[in-house]
Structures are given as structure tokens and as C-alpha cells.
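*Asks:* predicted model follows, preceded by the sequence.
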Amino acid sequence: MPSDASAGPSAARWSSLDRPPLNAAALQRALVTPDSLWTSVEVVAATGSTNSDLTARAAELPEGAVLVAEEQSAGRGRLDRSWVAPARSGLFLSVLLRPGPDVPQERWGWLTLLAGVATAGALSRAAGVDTALKWPNDLLVTVDGEERKAGGILAERTGDGVIIGIGLNVTLTEDELPVPGAGSLLLAQAKVTDREPLLKAVLRSLEQWYADWREAGGDPAASGLQETYAAGCSTLGRHVRAELPGGRELTGTAEAVDSDGRLVVRTAEGEREAVAAGDVVHLRPVR
């Protein structure tokens, strides 16, 4: 799951009361019901990467399997960046989805953006903190008037399915942040930092968005996904630099997210280019 560096100082001083463990049995009862997408919820004390673990077992698991780790030692993000944080300081989870023949595979790329929309919406409601999206997979919160990355999404194909990893900093303090520009729900003054209601809210939101998107055949417009993503995407309207594969850079104004989930950038010369992959940096406005 995504991040940019290793975590800060050890959180050994935190007691179990400060960061209580998740109740796996209660989560299973609440989320795994006859009409639910979720078929199992497993919580492990520690692992290398929930995405890697779920990928290794995907062939033997039904759609809707959920794996949650209290601590990750080798979490992965885009471009193989690491995600490491103190135990029980955040939400580190992966889910297995199989969109099936009803959704053309060329639309599966929208699952990263869908997970972002679902997570941001859930956190805004359940934690009482505004959560914005940075294209394509970052979750941003505001700390002392500054946008900071508090989490991210990583989607990976596996056989006939997709593993979606979600990583979110919940109770990290300033001295525990992986990099100075990172954030957490705690630092954003969230009203709720109890991980169990937050996890349930995220998974229920993801279930609803996935059902609507799948029912629409993966059509991002018909499902409302494209419009909702654009409304919550802080990248749009910003002056950006896109660092593209192969070392090329593109600078301009982020104008839209197209029907394929690509970021449309308008250069100073007025040309428009759709960016499918790459790092996007929010720049200060040109004056």
C-alpha cells in the first residue's frame, strides 16, 4: 500500500489503551452477512504486505475476502515505495474483487479511483474530516491549513481479479510521520479515530460504490463515479508537473479526468495530453 518512506521513531511508548487492537470477531459479524459483498474478514497481528499475502492466496479465495494487518513491515505502494508505520496506528488492508464478464477489463483501471472515492467519502462521514483525492491514488487531509497525504490506494491485477490495498494513517503523531509532508486523521483533528468504525465505514462505502459501478457495466459516467471523483479531486484546476514513465515531464493545468480515468493536462501552448500513469506534483500557481 502506498507511501513514500519508512516510518519515524518507534511507537513503543504507546499502550494498548491508546491504540487498541481490532476485534476480528466483531468485524466479521458486522460485515460478513448473507447479502454482503464481503465473504471473510481476517485480521493478522503483523505481515509484510497485505496485498502480497492476498495475491498469494487469491486463487483459493472467493470474491470479497478482506485481509487487515495491525502492522506491516513491507507494505508497498506505487513505484515500489514502502509503507511502514507503528503497530495499530492506521488501517492497512487489502480486498479481493472479481468484476467478472459484466465489466470490460479496460474499465478495471477505474477501481483505483473508485476505492479512493469510497474511502474519502467514508472518512468524511465517519471521521468528520474533509478528505480530498490527489490523482491517481492519494488521500489528502488538511493539517494547519496545509494539504497532506494521509493515505493511498494500490490496485494490482491477479488472475481473474484485482487486489485493492488501502493504507491510511489514523493516529500517527507529528514525530511518527514517514516524511514531514505526511498527515494523519489525528493531526487533521478528526472527530473519530477509533479504527473499527472507520474500517466498517470504508468497507461499506467500497461495497456500495463497487455494486453501482458493476451494475453500470463499469461505466464511470453512468455509475456516477467519474463525476464524484472529479468533484473530490484536488488535482483538477491545479498547476501540475506530471513525471511520466521514461523520464519525461509534462507541466500544465490539470483540466479533467477522462472516461478512461486518465488525467487531462493542458500545457502553456494550449495542447491537451491525457496522462495514464506517472507521479503528479501540485505546483504553486503561475503568476
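*Replies:* Right, received. Where do you want to start?

*Asks:* from here on, contacts and neighbour counts on C-alpha atoms
*Replies:* Fine.

*Asks:* can you tell me how far residue 71 sits from residue 34?
*Replies:* 30 Å (CA to CA, to the nearest Å).

*Asks:* ok, and for the longest helix along the chain, which residues are buried?
*Replies:* If you go by DSSP state H, the chain has its longest helix at helix 195-215. Buried residues in helix 195-215, counted by 16 or more other CA atoms under 10 Å: 195-196, 198-207, 209-214.

*Asks:* in contact with residue 159, which residues are there?
*Replies:* Residue 159 is in contact with residue 59, counting by CA atoms under 8 Å, 6 or more residues apart in numbering.

*Asks:* quick one, helices of this structure?
*Replies:* Along the chain, the stretches classed as helices by DSSP H are 24-31, 50-57, 110-126, 195-215, 225-232.

*Asks:* contacts for the longest one?
*Replies:* It refers to helix 195-215. Contacts for helix 195-215 (CA under 8 Å, 6+ apart): 22-23, 27, 30-31, 36-37, 90-91, 99, 102-103, 114-115, 118-119, 121-123, 126-127, 170, 192, 219-220, 223, 225.

*Asks:* go on, the first one?
*Replies:* The set of residues external to helix 24-31 that reach it, using CA under 8 Å, 6+ apart, is 38, 40, 41, 42, 43, 196, 200, 204.

*Asks:* and those residues, which two are furthest apart?
*Replies:* Across the contacts of helix 24-31, the longest distance by CA to CA is 17.1 Å; it joins 43 and 204.

*Asks:* re the thing from before, buried ones among the contacts of helix 195-215?
*Replies:* 22, 27, 31, 37, 90-91, 99, 103, 114-115, 118-119, 121-123, 126-127, 170, 192, 219-220, 223, 225.

*Asks:* hang on, the earlier thing: got the contacts of helix 24-31 as JSON lines, with distance to residue 238 columns?
*Replies:* Compiled in JSON lines, the contacts of helix 24-31 are given as follows (distance: CA to CA, whole Å):
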{"residue": "38", "distance to residue 238": "37"}
{"residue": "40", "distance to residue 238": "41"}
{"residue": "41", "distance to residue 238": "39"}
{"residue": "42", "distance to residue 238": "40"}
{"residue": "43", "distance to residue 238": "39"}
{"residue": "196", "distance to residue 238": "35"}
{"residue": "200", "distance to residue 238": "33"}
{"residue": "204", "distance to residue 238": "31"}
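
*Asks:* and which of the residues you listed is nearest residue 263?
*Replies:* Using CA to CA, the contacts of helix 24-31 come closest to residue 263 at residue 204, 27.4 Å.

*Asks:* ok, now how distant is the closest one from residue 174?
*Replies:* From residue 204 to residue 174 the distance is 30 Å (CA to CA).

*Asks:* putting a second one here so we can go through both:
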Amino acid sequence: MTPRDAADDSHGTPGDSGRSGRWSDLDRPPLNAAALRRGLVRDGGLWTRVEVVQRTGSTNADLVARAAAGEAAEGTVLIAEEQTAARGRLDRRWTAPARSGLFFSVLLRPGDGVPVARWGWLPLLTGVAVATGLARAAGVDTALKWPNDLLVTVDGEERKAGGILAEGAGDGGVVIGVGINVTLRQDELPVPQAGSLALAGAVSTDRDPLLRAVLRSLEEWYGRWRAADGDPAAAGLQETYAAGCATLGRTVRAELPGDRSLVGEAVAVDGDGRLVLATQDGVQQPVGAGDIVHLRPA
């Protein structure tokens, strides 16, 4: 999952010559793994294992491999203080200074109760959960750009501060990766369109309570969705997503597979999680995959 797309991996933590020592940046203390486990793992709860690693290539790749090998149960959470080979949609790569954000993946197994056709709602559900959790714990209004970006407002501009990537893990498993820029500073931004919770004026950038809030929110929304057999309307998910989606009401360009594009007004997110565009021809066209470019404000 990617909070931001980058052209290269040249950004290191200031003051450590590109290598990230545990205490190289005292403004960015390490996560407290034991406290996170105490706060999240409980009998009957979704989260069964919470692990923090100092450095890895990609938490998504690691957790997909564990799931495929039968070494991870539903509710496993893998968190990295630093990722060296993280990627987003379309295999875009990104990097961030160590401990500057929340970089984690979770393993979910929707099971027989949720039709596979509704699993496409999982990244949208995660977006709602992340936005809800951050509003509570960071005091930041986070908007959702369809299908997988988290937006914050910095100096009156909408900027990307996070992203979500869902991947199949075999045997009914789905790994969802989340990346959120927390303390990324202005001089660390890879592109002007990037942002962070700190730059958006967060009341707290303490990553431990932020992560707990996000994971508790994800547990709550996932529980609602499963209880409704994956029906996004019955779970209240479709309505909540639409209310927080910055894409709706805007003229957008959808960059589609096969070097095609479609321009129209984003008018709805349908029951399958697709973005519905109203074109100039008066046709309502659902888009299930592709990059979305906002062409004008709502």
C-alpha cells in the first residue's frame, strides 16, 4: 500500500546518511509493539497477532507469502517502521523516512458468508475505517479519492497523505496494505501533491494511538460488513463512503486499461463499489478499475 507514489527511493531520514538507526530521529520514536498487542488483541476480537518489524521490503508481500504458506491466521497485522520496496497500484514504488508514518498490512478472510463479488468493497471499507479512525485520534478531516487514496487539506490544497492496496492471498484470504504519512515534513515530500497528518494540522502525531484507532475502526466496519453478508447498503458502508468521497460531484478523467480514458462527472459509487461517471453523451458509465484524475473541484 502506498501513501504516495515516488519516482525513486532516494529519500532517507535526515541526519542519518540514508540509514535509519533506531534513535536517529528523536522526533520519530519507535512503535511500542507490546502496548499495541495489549490494546488490540483480545478474545473474540478480529486481531489475533500484531507484529512490528524494523525494516522490510513490503509488508503486503511478506504477509501474502505467509498466508500462502499457511503461516498466518485471519487478523494478523504486520507493521514496518520502514519499507524499502513498497508499492501501490500499478506497481508504483514509493518510499518514506523510517518511522515517519504508519505502514502496515492485515490479513482478512471474508469466508463463505460474503460472496466473492462483494470483496471489491474491502479497500473502500478500509478507506472509511482509516478516515474514521484518523478523525477521532488525529483530529484531521480525511477525504477519500476513489478508489484507494486518502486526502488531507494542506494550506487550502487537497493532498495525498495515504493509500490502500488489496491483494489476494489464496485460500479465501485478502491482504490489505495501508500507508499513511504522519510526520512527513515539507522538505521530505517527493512531489508537491503529497501531504501528511502533521502538515494538515493534526492535534496528535503519536503513531501508537493513531494505529490503535485505525485498527479498531477497521475491526468495527469489517464486522458490520460481514454481519450484513457483504451488502454495503445494509452495512451502512455505501452511504458512509459516498459521504466522505471527494471524487463524487467532480468532473474527472478515468485512465482505463488499454490506454483508454473517459471523462465525466462522478455521480455515484454503485453497489459493486464501482465509480459511476455521467458522460457528455448522457450515458452513465461504471468504472471498476483505473486511475482517476480530478479535473475540477466539487
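*Replies:* That came through, no problem. Small disclaimer: the values here were computed from a predicted structure and weren't measured.

*Asks:* more neighbours: which of residue 71 and residue 34 of the first structure?
*Replies:* Shown here are residue 71 of the first structure and residue 34; by other CA atoms under 10 Å, residue 71 has more neighbours (23 against 8).

*Asks:* isn't the more buried one up against residue 50?
*Replies:* No: the criterion here is CA atoms under 8 Å, and residue 71 of the first structure misses it with residue 50 at 9.7 Å.

*Asks:* find residues that contact each of these two.
*Replies:* What both residue 71 of the first structure and residue 50 touch, as defined by CA under 8 Å, 6+ apart, is the set residue 92.

*Asks:* which strand runs longest in the second structure?
*Replies:* strand 157-170 (DSSP state E).

*Asks:* the residue located most distally from the centre of the second structure: what's it in contact with?
*Replies:* What lies farthest from the middle of the second structure is residue 281; by CA atoms, centre = their mean that is 33.9 Å. Residues counted as contacts of residue 281 of the second structure (CA under 8 Å, 6+ apart): none.

*Asks:* corresponding residue for it in the first structure?
*Replies:* Aligned counterpart of residue 281 of the second structure in the first structure: residue 269 (TM-score structural alignment).

*Asks:* circling back: among the helices of the first structure, which comes closest to residue 280 of the first structure?
*Replies:* So among the helices of the first structure, helix 110-126 is nearest, using CA to CA, at 14.8 Å.

*Asks:* for residue 53 of the second structure, which non-adjacent residue is closest in space?
*Replies:* Spatial nearest neighbour of residue 53 of the second structure, chain neighbours left out: residue 80 (4.9 Å); criterion: CA to CA, 6 or more residues apart in numbering.

*Asks:* looking at it, the one you found is touching residue 60, isn't it?
*Replies:* No: counting by CA under 8 Å, residue 80 of the second structure stays clear of residue 60, with 10.3 Å between them.

*Asks:* more neighbours: which of the two?
*Replies:* Ranked by neighbour count (other CA under 10 Å), residue 80 of the second structure and residue 60 place residue 60 first, with 27 against 23.

*Asks:* quick one: map the more buried one onto the first structure.
*Replies:* Aligned partner of residue 60 of the second structure by TM-score structural alignment: residue 51.

*Asks:* quick one: that match and residue 167 touch, right?
*Replies:* No: assessed by CA under 8 Å, residue 51 of the first structure is found out of contact with residue 167, at 10.6 Å.

*Asks:* burial measure for residue 148 of the second structure, as a count.
*Replies:* Burial measure for residue 148 of the second structure: 23 neighbouring residues, criterion other CA under 10 Å.

*Asks:* what's the counterpart of it in the first structure?
*Replies:* Match for residue 148 of the second structure (TM-score structural alignment): residue 137.

*Asks:* quick one: residues contacting that match.
*Replies:* Counted by CA under 8 Å, 6+ apart, residue 137 of the first structure has contacts 112, 113, 116, 152, 153, 154.

*Asks:* now swap in residue 97 of the first structure and tell me
*Replies:* 63, 64, 65, 161, 162, 163, 164.

*Asks:* give me the subset of those residues lying in strands.
*Replies:* Among these, DSSP E puts 65, 161, 162, 163, 164 in strands.

*Asks:* export the residues you listed to JSON lines and tack on distance to residue 284 of the first structure and neighbour count?
*Replies:* Formatted as JSON lines, those follow (distance: CA to CA, whole Å; neighbours: other CA atoms under 10 Å):
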{"residue": "65", "distance to residue 284 of the first structure": "42", "neighbour count": "20"}
{"residue": "161", "distance to residue 284 of the first structure": "39", "neighbour count": "19"}
{"residue": "162", "distance to residue 284 of the first structure": "36", "neighbour count": "22"}
{"residue": "163", "distance to residue 284 of the first structure": "35", "neighbour count": "26"}
{"residue": "164", "distance to residue 284 of the first structure": "32", "neighbour count": "24"}
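
*Asks:* out of those, flag the one nearest to residue 147 of the first structure.
*Replies:* Among these, and counting by CA to CA, the member closest to residue 147 of the first structure is residue 164, at 24.2 Å.

*Asks:* against residue 142 of the second structure, how distant is the counterpart of the closest one in the second structure?
*Replies:* Matched to the second structure by TM-score structural alignment, residue 164 of the first structure sits across from residue 176. Per CA to CA, residue 176 of the second structure is found 19 Å from residue 142 of the second structure.

*Asks:* cool, residue 120 of the second structure as well?
*Replies:* 21 Å.

*Asks:* higher neighbour count, the two?
*Replies:* When residue 120 of the second structure and residue 142 are compared for neighbours, residue 142 comes out ahead with 29 against 15, by other CA under 10 Å.

*Asks:* and the more buried one, what is it in contact with?
*Replies:* Residue 142 of the second structure neighbours (CA under 8 Å, 6+ apart): 131, 134, 135, 150, 151, 152.

*Asks:* same thing with residue 292 of the second structure?
*Replies:* Contacts of residue 292 of the second structure (CA under 8 Å, 6+ apart): 146, 252, 253, 254, 255.

*Asks:* and if you look at residue 54 of the first structure?
*Replies:* 67, 94, 95, 96, 163.

*Asks:* can you turn the buried part of those into a PyMOL selection?
*Replies:* Buried residues among the contacts of residue 54 of the first structure (16+ other CA under 10 Å), as a PyMOL selection:
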select buried, resi 67+94+95+96+163
